[in-house]
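Undergrad: here is my input, please return the structure:
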Amino acid sequence: MLVESLSGVRGWYGRDLTPNIAQRYAAAYASSLMKAAKGKRLCIVIGMDTRPSGPALKDAMLPFLPADIIDVGVLPAPAIEHAVRHFRADGGIIITASHNEPHDNGLKFLRRTGAILEEQEMGKLIALAGRMDAARMKVVLSKGAKALGQRTVREARKEAIGAYRDFVFFIIGDSAGKIRKEKMTVVLDANGGAGSMAKHILAQAGIRVVALNSGHGDFAHAVEPTMETLAYLPPLIRKRKAQFGAGFDCDADRVEIILGNGRMLSGNELIALAARHMLSTSSRPEKEVVVVNDATSGMVGEVVRPYGALLKEVPVGESNVVREMKASGSRVGGEGSSSGIIIAPQTCRDGILGILMICGIVADRKKSLEELLGELPRRAYLKRKVSVSKASMAGLRRSIIAHYRERGLDVLAEKEGSIKVPMPGSAFAWFRASKTEAGVLRVIVDSPNGEKAEGLMREALALAGGA
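TA: Predicted coordinates for the structure are as follows:
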C-alpha cells in the first residue's frame, strides 16, 4: 500500500507508487509553491538515491513542475537538502524510500530551508494531492504555462557535491585537523546507495576508508543497515585495525556504527556522545540546549544535566526536532529512537556528518570509540513492534492510557500521537502507531535497570496484545 506520512510518500514502485501518483504530488507541491510565490519565478532542486525507478519518477514529475529545475542527480538526502539552501531554491524533491527495499520508492518534499515539510504542511500536501484529479492538474499546468515555457533545467551534481563537502567541513571546524593527525581507518558499507560518495569526503579528512559495495545500485544485502546486515563487518574491522565500521541506508541520512567486537551503537549513544562533546567544549554549557524526541533514552538526559544545560523533548518526527532546534538555538539534537543525530546548521540526520563527528570526538579525546562508550551512563532500552489493525488502534490507545492512570501514573498523551508514561526510577514506557508502517504499534521501554526494563516491556506487550 502507499504510505503517506509526515516524512513523505513511499510504496512499491509501479504498484503503490505509480508515475501518475507522483504527477499528482508534483502538481500539488507546485500549486502550493506558486500560491506562496505570488507570481515570482520558482526554482526547485530535485535529486534521488540509487533505486532503479528514480529516473522514471523524475521524468514523470518534471512536466508538472512549472519552475526552473536544478537537477543534482544521485546524492545523499542531506546533500540534496543542503543544495536547496546553496542554490537559494524555493523548495526541493528527494526521490527516495530511505531504508525500504529497492522495489520501493518515495518522495520527500522540502521547504526553502532545505528541511522536510513540517507535519501540518505535509498533511495539507497529502490532502491536496488526494484531490488532484485530471481537471485540477490542468489548472496547475494552465497557471504555470508561462513558467514551463521559459524554464531552465540545469544539471548541477558536481557543484552540489562541492558545496556539501565545504558545508560539512565548516561544521566540524577545527576537528578536521585533529582527524588528519590521527590517521584513523573506517570500514564503510554504502550497500549500493547514495552514501558511496562518503568515501571521497572522508578521504579528504585524512581518514583511510575501506570502501565496500560502492557501486550505485549494487545492493549486496537488505537496504536497512541492521545488526544482521552488518554482521560481516567486525572481522574486517579487526583485520584492518579500523576505529569502527559504518553502514548507510539508501539515501545516507541514516548511518549505523559497529565496532570490531560486534557491538552496534544505538542512536541514543550517538546523541549522548555528541551532546557530551558539545557541552564539555562549550564556554557556557549552562546556556546550551539539546533537543530530542520523546522516545529518546534517559541516557541523554543523564549526560546533559550535570552541565546545567536544558534538555527539550518534542514529538517524534525529524521536522519537530529541527524546528525546536532552530527556535532554541540548539547545536545538537536528534532522535535516539531512529539513529539520528542532527548537528546544526544541518536540517536533517546526516550519515556522513555523523561519521566525521565521531572521528572528531575520537581525535579530540584521544580515546577509542569503545572507551568513550564505556564512559556513558548504562541504560536498558528495549524496542518492539506489535501488529494492530487500524480499526482497533484508537480503542487500544484508550486502554493503554486508562491502565497506567489506574496505577496512579502520569500519562503524557498527544492527540493521535505518542503515549509516554514516566515511571519511578527514571524509567518510561512509550507507545506510538507507526506513521510509515501500516498496522504497526511501536513500543519502547527505557530504564537504568535491565530487569526492570524487561518487566516494563512484558507489561506493555500484554497491553498491546503482543505478548
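
Undergrad: from here on, just use CA atoms for contacts and neighbour counts.
TA: Fine.

Undergrad: scan the chain for its longest helix.
TA: helix 19-37 (DSSP state H).

Undergrad: what does that helix rub up against?
TA: 40, 42, 56-57, 60-62, 64-66, 90-91, 107, 109, 125-126, 128-130, 132-133, 137, 140 (Cα atoms under 8 Å, 6 or more residues apart in numbering).

Undergrad: please repeat the previous calculation with a cut-off of 6 Å.
TA: With contact meaning Cα atoms under 6 Å, 6 or more residues apart in numbering, helix 19-37 is reached by 57, 60-61, 64-65, 128-129, 132.

Undergrad: any idea which of these is the one closest to residue 176?
TA: residue 57 (38.0 Å; Cα to Cα).

Undergrad: please report how far that closest one lies from residue 195.
TA: 21 Å (Cα to Cα, to the nearest Å).

Undergrad: could you also give me the structure for this second sequence? I'd like to compare it with the first:
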Amino acid sequence: MGSRKYFGTDGVRGAYGSAVMNEAFAWRLGAAAARFARERGAASPVVYLGRDTRASGASLEAALAGGLAAEGFQPVSLGVVPTPAVSLALRQAPAAFGVVITASHNPAADNGIKFFGPAGIKLTDDEEARIEALLPATAGAGGAALGSYDARSLYVATAARLLPAHCLRGWKIVLDGANGAGCQTSHAVLTQLGAEVVAIGCTPDGRNINEGVGSQHPEPMAAAVKAHGARVGIAHDGDADRCILCDENGDVLDGDEILTVLALHALKGGRLARGRLVITVQSNLGVDAAVAAAGGTVVRTPVGDRYVIERMLADHATLGGESSGHVICAEVSPTGDGLVAALKVLEVMLASGQPLSVLRRQLTKFPQVTAALTVREKKPLEGLPTLPATIAALERELGAQGRVLVRYSGTEPKLRLLVEGPTDAVVHGALARLEQAVRADLEVV
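TA: Next comes the predicted model:
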C-alpha cells in the first residue's frame, strides 16, 4: 500500500483555510490528479466537479479547475449534487475522473476533496498515494472556464425509476437533508413517487450544513416523525452518501439495522450475491448472527466505505456498508448512496407489508458502547506504554463473547473506542478501562 500524507479514509479533509484545505492546495491537487489521469491514459479530457452546500465550495472548485486546466483537462461543474450523483455522471457520460468537494458529515468550517475514477468508483490507497507523488511544488495562478452538465436531473430520474410510479401515494415521510447536497434531489424523488414529504434540514445557507440536523443528529427527524404521524424518517449527511432511518414510533435505525433488513430480504428472495454481506469491523456482532441464521455469511473490512467497496468488487458481492449509514447497493451504484439505501428499505416495506418497527426486530444487537476522544497527536498505538496491554487484557477476558476495537479516525483528530460484550455492565466497565489507559498515554483535549 502506498504511503499517504494528505489523504485519509475518505479523501483530503480539513478546516477550510488550513494547510491542506485552501485554494492553493486545491489547485495543486487538481494539477496532480490531471497528471495521474494522463499517466493512466485517460480517454477523455473532461473532469466532473461536484460539491455540497458549504460556503467554501465554490472557491475551492474554481481553484481545482485552474489546476486541471493548467494540465490540459476540461473541468465541468455539476454544481451542488450528492456524491453518488458524481459517480452516476461518470458512468453515464464518460470522463477522465470526478471530484467531489465535500467534508461529508463534518461541520461547515471544514471541507474536503475526494476523487472517483472513470467507472464511478473511489480511488484506492495506492492511487491516492500516486496523486500525492505528482503534486506540483507550488500552485499556479491560472483559472479556468467551467463547463456544465445537469447531473442533478439525471440522478433524480434514475433514482425515481427504482420503485414503481406513485407507489408511495398516501405515505408521509420526514426528510432531513442535513442542509446539504441531498435536500432537493431526495425531496424530488420522494415527491415524484407520491409521498407527502415533511422537510427539515433543507434550507442550506452555506454555514448550517450538518448543524444539529442530518445523520449525525437524528433527534429532530425522530421528533418530526412523531409530531406528523409519518411512516418513516430519512436523514442524510452533508453529501447525501449516508442514510439513517427512523421508524413510525420515532426510533432511529443505524446502518447495521438497515443492512440487516436489506440483507435478509435479499437472502429470502435468493438475490444476495453469494449470500454475502460486506461490513466493517465497526459493525455490531449481531449482524453476523442475524445473517448467519438466515443462511448467509458476513465479511468484514477496515473502516471506510472505500474498503467495503473494494471487497465487494473482489467478492462480486452486491450489498455492503457501514454502521454509520454508508450503504452500497452494487446493482444500482458502486458507491454509498443515502437515497438509494432509503428507497431499497421502502421497497422492503412495500413488499412485506411490514412497518419499519417490525422489520428492525430482525437484528438483535450485542451490547455495545463507543467513545471518541480528541487527541493532540496521533501517536502509533502499538508503541504506547499502557493502552496495548489494556486491550490485550480485555480481549482475553471477553473471549468469544465480545471484542475491542481501538482506532484513529481517518478524517478527524480522534481516537475511536468500541467495546462489545455479553452485558451492559461488562462493556461499560471495559470502556472505562480503555479511556483511562488512553488518558495515561495520550494528551486528550
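
Undergrad: got a TM-score for the two of them?
TA: The TM-score (TM-score structural alignment, normalised by the length of structure 2) is 0.87; 431 aligned residues with a Cα RMSD of 3.0 Å.

Undergrad: ok, so of the contacts of helix 19-37 of structure 1, who is nearest residue 265 of structure 1?
TA: residue 57 (34.9 Å).

Undergrad: make sure that closest one is indeed in a helix.
TA: Yes. In this structure, residue 57 of structure 1 lies within a helix as judged by DSSP: H, G, I helix; E, B strand; the rest coil.

Undergrad: ok, it - contacts?
TA: residue 19 are the contacts of residue 57 of structure 1 under Cα under 6 Å, 6+ apart.

Undergrad: what does it correspond to in structure 2?
TA: Under the alignment (TM-score structural alignment), residue 57 of structure 1 maps onto residue 60 of structure 2.

Undergrad: which SS class is residue 257 of structure 1?
TA: Classified using three-state DSSP, residue 257 of structure 1 is strand.

Undergrad: residue 275 of structure 1 belongs to a strand?
TA: No. Applying three-state DSSP, one finds residue 275 of structure 1 to be helix, outside a strand.

Undergrad: tell me how far it lies from residue 345 of structure 1.
TA: In terms of Cα to Cα, residue 275 of structure 1 sits 15 Å off from residue 345 of structure 1.

Undergrad: next one: residue 164 of structure 1
TA: Relative to residue 345 of structure 1, residue 164 of structure 1 is positioned 12 Å away (Cα to Cα).

Undergrad: which one's more surrounded, these two?
TA: residue 164 (20 against 17; other Cα atoms under 10 Å).

Undergrad: give me the aligned partner of the more buried one over in structure 2.
TA: Per TM-score structural alignment, residue 164 of structure 1 is aligned with residue 155.

Undergrad: and the contacts of the strand or helix carrying that match?
TA: With elements taken from DSSP states H and E, the one containing residue 155 of structure 2 is helix 151-160. Contacts to helix 151-160 of structure 2, defined as Cα under 6 Å, 6+ apart, come from residues 78, 85, 89, 185, 189.

Undergrad: mind putting these in TSV, neighbour count, distance to residue 202 of structure 2 and secondary structure included?
TA: Putting the contacts of helix 151-160 of structure 2 into TSV (neighbours: other Cα atoms under 10 Å; distance: Cα to Cα, whole Å; DSSP: H, G, I helix; E, B strand; the rest coil) gives the following:
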residue	neighbour count	distance to residue 202 of structure 2	secondary structure
78	24	20	strand
85	32	18	helix
89	23	24	helix
185	22	11	helix
189	21	14	helix
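
Undergrad: and the furthest pair within the residues you listed?
TA: 78 and 189 (18.4 Å).

Undergrad: for the aligned partner of residue 36 of structure 2 in structure 1, the count of nearby residues, please.
TA: Under the alignment (TM-score structural alignment), residue 36 of structure 2 maps onto residue 32 of structure 1. When neighbours are defined as other Cα under 10 Å, residue 32 of structure 1 has 15 of them.

Undergrad: and what of residue 35 of structure 1?
TA: Other residues close to residue 35 of structure 1 by other Cα under 10 Å number 10.

Undergrad: from residue 41 of structure 1, how far off is it?
TA: 11 Å.

Undergrad: again, but for residue 449 of structure 1
TA: 58 Å.

Undergrad: repeat that for residue 89 of structure 1.
TA: Distance from residue 89 of structure 1 to residue 41 of structure 1, by Cα to Cα: 10 Å.

Undergrad: distance from the chain centre to stretch 335-355 of structure 2, please.
TA: Centroid displacement of stretch 335-355 of structure 2 relative to its chain, using Cα atoms, centre = their mean, to the nearest Å, is 17 Å.

Undergrad: that stretch aligns to what range in structure 1?
TA: The aligned range for stretch 335-355 of structure 2 is 348-368, by TM-score structural alignment.

Undergrad: who's in contact with residue 149 of structure 2?
TA: Residues in contact with residue 149 of structure 2 (Cα under 6 Å, 6+ apart) are residue 78.

Undergrad: burial count for the aligned partner of residue 426 of structure 2 in structure 1?
TA: In structure 1, the residue matched to residue 426 of structure 2 (TM-score structural alignment) is residue 452. Counted with other Cα under 10 Å, residues neighbouring residue 452 of structure 1 total 16.

Undergrad: ok, residue 452 of structure 1 to residue 424 of structure 1 distance?
TA: To residue 424 of structure 1, residue 452 of structure 1 is 11 Å away according to Cα to Cα.

Undergrad: what about the helices in structure 2?
TA: Here structure 2 has its helices, by DSSP H, at 23-39, 57-70, 83-92, 125-133, 151-160, 183-192, 219-228, 255-268, 285-293, 305-315, 338-352, 356-359, 387-398, 424-441.

Undergrad: the fourth one vs structure 1 - mean distance after superposition?
TA: Its aligned residues in structure 1 lie a mean 2.5 Å from helix 125-133 of structure 2 after superposition (mean Cα distance after the TM-score superposition for structure 1).

Undergrad: pretty sure residue 267 of structure 1 is touching residue 334, no?
TA: No. Using Cα atoms under 6 Å, residue 267 of structure 1 is not in contact with residue 334; the gap is 8.4 Å.

Undergrad: any residues in contact with both of the two?
TA: Contacts common to residue 267 of structure 1 and residue 334, judged by Cα under 6 Å, 6+ apart, are residue 340.

Undergrad: how about the spatially most central residue of structure 2, what does it touch?
TA: Central residue of structure 2 (Cα atoms, centre = their mean): residue 326, 4.3 Å from the mean position. Under the criterion of Cα under 6 Å, 6+ apart, the contact list for residue 326 of structure 2 reads 242, 336.
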